[in-house]
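Asks: A predicted structure for the sequence below; I have some questions about it.
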Amino acid sequence: MNVIEAVMHMSLYAKAPHPVLVVDGVPLELWLKEADCSAVFGEDTVGGLVPAQGWLIDECDLQNAWYLLNPKNENSSTIVPIMICPDDMDMNCTVAVVEQLVDEETVSWARIGRAIDVRNGIVVSVEWVAGNKRAVFDKTAFSAAVDELRRLIEEVWS
């Protein structure tokens, strides 16, 4: 099982450390880069992405990103925006997504992709990355990491 946590991290284009999720100790944008996403995202694009949760400037898009990240009903699948372009900070630029599966005890990121169509802040079409970069998290630990990410954004970073 993978480990997920929320920490402060200095990403490639940020001017100061900011909250991010880390998978097995690897910041999310670097974890995505390890998945060899270049065919879908282009060369070196994912290394500069920042978390959708906390960086989206449209309040409705931001609330949607938080809502989608939180585990939903068991035996369900959700497309979750996890990283965005730091220049535009919206859902119209580069948006990295995961297909998030939830069961009784785990939250899994089954696939990684790039949003290719977004309507009203919701990803409706995805170009998936070839290969199988997966992560499986304990559901309780995942929820704790999401709660800590929110706390870091609201109390430390803001």
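Replies: Arrived safely, thanks for sending.
Asks: every contact and neighbour count from this point should use C-alpha atoms.
Replies: Fine.
Asks: which parts of the protein are strands?
Replies: For the chain, the strands defined by DSSP state E cover 4-9, 18-23, 26-27, 50-51, 76-84, 95-102, 106-119, 122-128, 135-138.
Asks: to L149, which of those lies closest?
Replies: Nearest of the strands of the chain to L149, taken as Cα to Cα: strand 4-9 at 5.1 Å.
Asks: how far off strand 18-23 does the closest one point, in degrees?
Replies: Using axes from the mean of the first three to the mean of the last three Cα atoms, to 10 degrees, the direction of strand 4-9 lies 140 degrees away from that of strand 18-23.
Asks: which parts of strand 4-9 are buried?
Replies: By 16 or more other Cα atoms under 10 Å, the buried positions in strand 4-9 come out as 4-8.
Asks: a markdown table for those, including distance to N92?
Replies: Output for the buried residues of strand 4-9, formatted as a markdown table (distance: Cα to Cα, whole Å):
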| residue | distance to N92 |
| --- | --- |
| I4 | 27 |
| E5 | 27 |
| A6 | 25 |
| V7 | 26 |
| M8 | 26 |
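Asks: which one of those is nearest S76?
Replies: Comparing the buried residues of strand 4-9 against S76 with Cα to Cα picks out I4 as the nearest, at 20.0 Å.
Asks: tilt between the lengthiest helix in the chain and strand 4-9?
Replies: Determined from DSSP state H, the single longest helix within the chain is helix 139-151. Put simply, helix 139-151 runs at 20 degrees to strand 4-9, going by the same axes, to 10 degrees.
Asks: next one for the comparison:
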Amino acid sequence: MNLIEAKYFKTKFWSEEYPCIYIDGVRLDSIINQLKPDQDYLGLIPTLFSALNHDVEEMVVWERVLPKNGTAILPLLMCPDDVDLYCTLIVVEVLIKGNTVIWTRFGLDDSSDDDYVPRWLGTEVNWFENSPAYEFKLETYKAMLDVFSKERVKNKS
């Protein structure tokens, strides 16, 4: 089992600390950057963070973070410049199996559509060839999500 948690961190691209996803003690954007060192993915911020510019984008992210049936393609890391799901967007395939959450593979979303409701996200993905899979205890995964949920509530008030 892997350990997933949210810890506060400040990058050069964001003016204040915000929750970041860590897997086994390593920040997720660093993991992705190691998978694709020819790209610059350091500094991408979690889509679970309350910074998304549009409620409809936030809705799509939170609908997919814990899929009820089968798998879902979760928009996971986004560009800190645009803070939306239409720029650089790293996705992960999520599967719930009993009390385990499995992130099976990561990729760069290459979907496009004129529809403003981004339900089409994840329809076209350039999956990373060397992408690791991670397995988390459901309770630990939910604890990580709680950090982001509290941040969302705090920023909406």
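Replies: Received the coordinates, thanks. These numbers were taken from a predicted model, which means no experiment stands behind them.
Asks: rewinding a little: tell me which of the strands of the first structure approaches W66 of the first structure most closely.
Replies: Per Cα to Cα, nearest to W66 of the first structure of the strands of the first structure: strand 76-84, 8.9 Å.
Asks: for that closest one, what is the distance to the chain centroid?
Replies: 7 Å (Cα atoms, centre = their mean, to the nearest Å).
Asks: coming back round to it: most tightly packed of the strands of the first structure?
Replies: Ranked by mean neighbour count, the strands of the first structure are led by strand 50-51 with a mean of 26 (mean count of other Cα atoms under 10 Å).
Asks: mean distance, that one to its aligned residues in the second structure?
Replies: Strand 50-51 of the first structure differs from its equivalent in the second structure by a mean of 0.9 Å after superposition (mean Cα distance after the TM-score superposition for the first structure).
Asks: who does that strand touch, helix- and strand-wise?
Replies: strand 18-23, strand 76-84 (3 or more Cα pairs under 8 Å, 6 or more residues apart in numbering; DSSP states H and E).
Asks: go again with 7 Å.
Replies: When contacts are defined as 3 or more Cα pairs under 7 Å, 6 or more residues apart in numbering; DSSP states H and E, strand 50-51 of the first structure sits against strand 76-84.
Asks: what helices and strands are in contact with the strand it packs on?
Replies: Judged by 3+ Cα pairs under 7 Å, 6+ apart, strand 76-84 of the first structure is in contact with strand 50-51, helix 52-55, helix 59-69, strand 95-102.
Asks: next, the angle from that strand to strand 18-23.
Replies: Angle of strand 76-84 of the first structure versus strand 18-23, following the same axes, to 10 degrees, is 130 degrees.
Asks: what's next to strand 76-84 of the first structure, contact-wise?
Replies: 49-52, 65, 68-69, 94-102 (Cα atoms under 7 Å, 6 or more residues apart in numbering).
Asks: between those residues, which is nearest E155 of the first structure?
Replies: Using Cα to Cα, the contacts of strand 76-84 of the first structure come closest to E155 of the first structure at P51, 16.5 Å.
Asks: okay, the counterpart of the closest one in the second structure and D113 of the second structure: tell me how far apart.
Replies: Matched by TM-score structural alignment, P51 of the first structure corresponds to P46 in the second structure. Distance of P46 of the second structure to D113 of the second structure, given as Cα to Cα, to the nearest Å: 22 Å.
Asks: contact partners for H18 of the first structure?
Replies: Residues in contact with H18 of the first structure, defined by Cα under 7 Å, 6+ apart, are 8-10, 157.
Asks: ugh, wrong one, I meant E17 of the second structure
Replies: If you count contacts by Cα under 7 Å, 6+ apart, E17 of the second structure has them with 8-10.
Asks: how about the contacts made by the residue nearest to it when sequence neighbours are not counted?
Replies: Spatial nearest neighbour of E17 of the second structure, excluding adjacent residues (Cα to Cα, 6 or more residues apart in numbering): K10 at 4.3 Å. By Cα under 7 Å, 6+ apart, the contact list for K10 of the second structure reads 16-18.
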